[in-house]
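S.K.: Please find the sequence and the predicted model below.
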Amino acid sequence: MIIGVPKEIKNHEYRIGMTPAGVRELVGQGHAVLIQQDGGTAIGLTDEQYSAAGAEIVASAPEIFERAGMIIKVKEPQPEECRMLRDGQILFTYLHLAPDPQQTELLVESRAIAIAYETVTDDRGGLPLLAPMSEVAGRMSIQAGAHALEKAQGGNGTLLGGVPGVAPAKVVVIGGGVVGTHAARMAIGQGAEVTVLDRSLARLKELDNLYGPAMKTLYSTADALESCVSEADLVIGAVLIPGAAAPKLVTREMLKLMRPGAVMVDVAIDQGGCFETSKATTHQAPTYEVDGIVHYCVANMPGGVARTSTFALTNATLPYVIALASKGYQQALQDDSHLRNGLNVHRGRITCEAVAQALGYDHLSASEALSA
């Protein structure tokens, strides 16, 4: 199979969908890999390294989309990329379709086979291709939040860990999954007072066993959430419903209860955000204020540490890329129910139920689509 890896074009997105090591693995199994010129240069992965691994360096994205049977990316395709997809071509990347009707419409029109990293599952009930970026985003959320708390950035001037004789910042993490756990871990490491809210008692018990008195855990109710948010210096939104739009848990009314200059970091922004006042921002202009509260809602947060993120992501995606290339997408999806859960769009039909419900499309199951 010919596999194409275009350069990412989203604002300040420097990740790339494949490393030279991945190219070497695929070429060694008889596949051809096209890498767009300078696709990885920004993170120290040069065209020479890709060529040495066996890739063909291609000057433009249109040529890659024209020649490749499968497109490997990191971020969701932008409109101009969607329009280059063709009937039956495989797209393997993050999609986050539920809050993005334009992208969904364009993918349906393309009749491409769109497989989303974020809905591939595993035997443990996890999301193995989302987890690496969730780990990065969780850790970055504290780094970004601590910076936004600085007075010059619009924050209230609180140092996350305080100093002897001065109380540390209060950090509230909404959601105890991968993002929330890594955010809490980083905040605890910096000496903050950390509270995690979740609706899974089993998960709260796990976190309590891991961190003990260093972390407070609370069952998430509207009352508990409002109380915690009102006292917080930094709120991390780490809520995920796989494939679906994130629920709006923090309302605008709650902002009126918060301290001026408090900071909210919405890591769920790729799925529409879990704060009512969230809107996607970029690394170029990451924050804005609503009612005196600083919002950080960068939609490609891990892109800020693009080298680390690229290696973390491609370590996880490579086995699936090899399976799709070596078996063909139909056999690969039939053989692996977890990879099949990643199928979101198949030749003009929506095959992810959460996306269909969010955007009003008829749903066709992945199994039905593959057997049709």
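M.R.: Noted; the coordinates are in hand.

S.K.: only C-alpha atoms for contact and neighbour calcs from this point on.
M.R.: Will do.

S.K.: Excluding chain neighbours, what is closest to L318?
M.R.: G22 (6.5 Å; CA to CA, 6 or more residues apart in numbering).

S.K.: and the gap between that neighbour and P213?
M.R.: 43 Å (CA to CA, to the nearest Å).

S.K.: Which one of the two is surrounded by more residues?
M.R.: G22 (21 against 10; other CA atoms under 10 Å).

S.K.: and after the strand or helix carrying the residue nearest to L318, which helix or strand comes next?
M.R.: Using DSSP states H and E, G22 sits in helix 20-28. Heading C-terminal from helix 20-28, the first helix or strand you meet, by DSSP H and E, is strand 32-36.

S.K.: Could you check how far the helix or strand that that following strand is followed by is from the centre of its chain?
M.R.: Remark: after strand 32-36, the chain's next helix or strand is helix 47-53, criterion DSSP H and E. Offset of helix 47-53 from its chain centre (CA atoms, centre = their mean, to the nearest Å): 28 Å.

S.K.: now what about whichever helix or strand comes after helix 47-53, what contacts it?
M.R.: Downstream of helix 47-53, the next assigned helix or strand under DSSP H and E is strand 56-58. With contact meaning CA atoms under 8 Å, 6 or more residues apart in numbering, strand 56-58 is reached by 32-37, 47, 50-51, 64.

S.K.: okay, now the one to match up with it:
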Amino acid sequence: MIIGVPKEIKNHEYRVGLTPGSAAELIHHGHEVIVETKAGDGIGFSDKEYTQVGAKIASTAKEVFDNAQMIVKVKEPQPNECRMLREDQLLFTYLHLAPDPLQTDLLLESGCTAIAYETVTDAKGRLPLLTPMSEVAGRLSIQAGAHCLEKAQGGSGVLLGGVPGVKSAKVVVIGGGVVGLNAIRMAIGMEAHVTVLDRSLDRLRELDDYFGPKLNCIYATKDSVQKYVQEADLVVGAVLVPGAQAPKLVTKEMIKSMKKGSVVVDVAIDQGGCFETSKATTHAEPTYIVDEVVHYCVANMPGAVARTSTEALNNATLPFALALANKGYKKALNDDVHLKNGLSVHKGMLTSEPVAVALGLQYTSADEALDLGSSTAALA
């Protein structure tokens, strides 16, 4: 199979779909890898490193898309990239379609087959290709939030851990999943006063067992969310409904009740955000202020630490990329129900039910779409 790796074009996005090491592994299995020139330059992966392992360098993204059978990316394809996709092509990347009707429409129009990293599952019901970026984003949320609390950034001028004789900041994490766990670890490590809110008592018990008295574990209701949010110096939104839009758990009224100079970090912004006042920002202009509360809503947070993020992501995606390349996507999907759960678009059919519900579009199950796609190809 010919695998193409275009350079990411989203604002301040330096991650790359395949590291030289991952490219080498695919080439070792008999595949061809085409990498757009300078795709990895931003994080220290030179064209020479790719050519040394046997990859070919393309001068333009169009050359990559024109020649590749499978496109491996990091971020969702931008409109001009979607328009370069074709019916016989496989796209393997993050998609986050639920809050993005334009991308969804363009992928459906292209006729390509698109597998979303964020909805691939494992035997324990986890999201193995989302997990590494959730770990990064959770840790970054506290780093970014601490920076935003600085007075020069519009914050209240509070140091998360305080100092002897001065109280530490109050950090509230909404959601105790992978993002939340990593945010909690960082916030406790910086000696903040940390509270987590979650609707799963089992998860709260796990977190309580893990962190003990260092963490305040609270069951999430509208009343408890309002109470803890209005007292917080920093609130991290870490909720996730796989494939669907994030629920708006923090209302405009709650934001208005917060202290002047408080900070909210919406890690769920890729899925539409969990604060009513959230809107996607970029690393170039990461924050804005609503009712004197600083909002950090960068839609590709892990891109800030692109080298670490790329290596962590490749560790998780490479086995699936190999399966798709070695077997072809149909056999790979039929052999692995967890990989099949990542199928979002196939030959003009939308195969992600949460996305269909969010956007009011027709849903076709993955099995039905694959059967229909095969029948159409046979008739052609």
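M.R.: Thanks, I have the structure now. Not measured: the values here are computed from a predicted model.

S.K.: just to revisit the earlier point, now the contacts of strand 56-58 of the first structure in CSV, with distance to R259 of the first structure?
M.R.: Shown next, in CSV, are these (distance: CA to CA, whole Å):
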residue, distance to R259 of the first structure
A32, 56
V33, 53
L34, 52
I35, 49
Q36, 48
Q37, 48
D47, 50
Y50, 50
S51, 54
I64, 51
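
S.K.: Serialize the residues you listed to JSON lines and add fields for distance to N315 of the first structure and neighbour count.
M.R.: As requested, those are exported to JSON lines (distance: CA to CA, whole Å; neighbours: other CA atoms under 10 Å):
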{"residue": "A32", "distance to N315 of the first structure": "19", "neighbour count": "19"}
{"residue": "V33", "distance to N315 of the first structure": "17", "neighbour count": "29"}
{"residue": "L34", "distance to N315 of the first structure": "19", "neighbour count": "26"}
{"residue": "I35", "distance to N315 of the first structure": "18", "neighbour count": "30"}
{"residue": "Q36", "distance to N315 of the first structure": "20", "neighbour count": "24"}
{"residue": "Q37", "distance to N315 of the first structure": "22", "neighbour count": "19"}
{"residue": "D47", "distance to N315 of the first structure": "20", "neighbour count": "21"}
{"residue": "Y50", "distance to N315 of the first structure": "16", "neighbour count": "25"}
{"residue": "S51", "distance to N315 of the first structure": "20", "neighbour count": "17"}
{"residue": "I64", "distance to N315 of the first structure": "23", "neighbour count": "25"}
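
S.K.: now, among those, which is nearest to A299 of the first structure?
M.R.: Q36 (23.6 Å; CA to CA).

S.K.: top helix in the first structure by residue count?
M.R.: The helix spanning the most residues in the first structure, taking DSSP state H as the definition, is helix 306-327.

S.K.: And it, what's buried?
M.R.: 306-318, 320-326 (16 or more other CA atoms under 10 Å).

S.K.: Same question for stretch 48-66 of the first structure.
M.R.: Buried residues in stretch 48-66 of the first structure, counted by 16+ other CA under 10 Å: 49-51, 53-58, 61, 64-65.

S.K.: Ok, stretch 224-233 of the second structure next?
M.R.: 225-226, 228-233.

S.K.: do the same with stretch 191-199 of the first structure
M.R.: 191-198.

S.K.: next one: stretch 272-291 of the first structure
M.R.: Residues 272-283, 286-289 are the ones in stretch 272-291 of the first structure that count as buried (16+ other CA under 10 Å).

S.K.: how about it, aligned to which bit of the second structure?
M.R.: Aligned by TM-score structural alignment, stretch 272-291 of the first structure falls on residues 272-291 of the second structure.

S.K.: Give me the residues contacting that stretch.
M.R.: 11-12, 98-99, 237, 239, 245-252, 255-256, 260, 266-270, 294-301, 304.

S.K.: 7 Å - rerun?
M.R.: With contact meaning CA atoms under 7 Å, 6 or more residues apart in numbering, stretch 272-291 of the second structure is reached by 11-12, 99, 237, 245-252, 256, 266, 268-269, 294-299.
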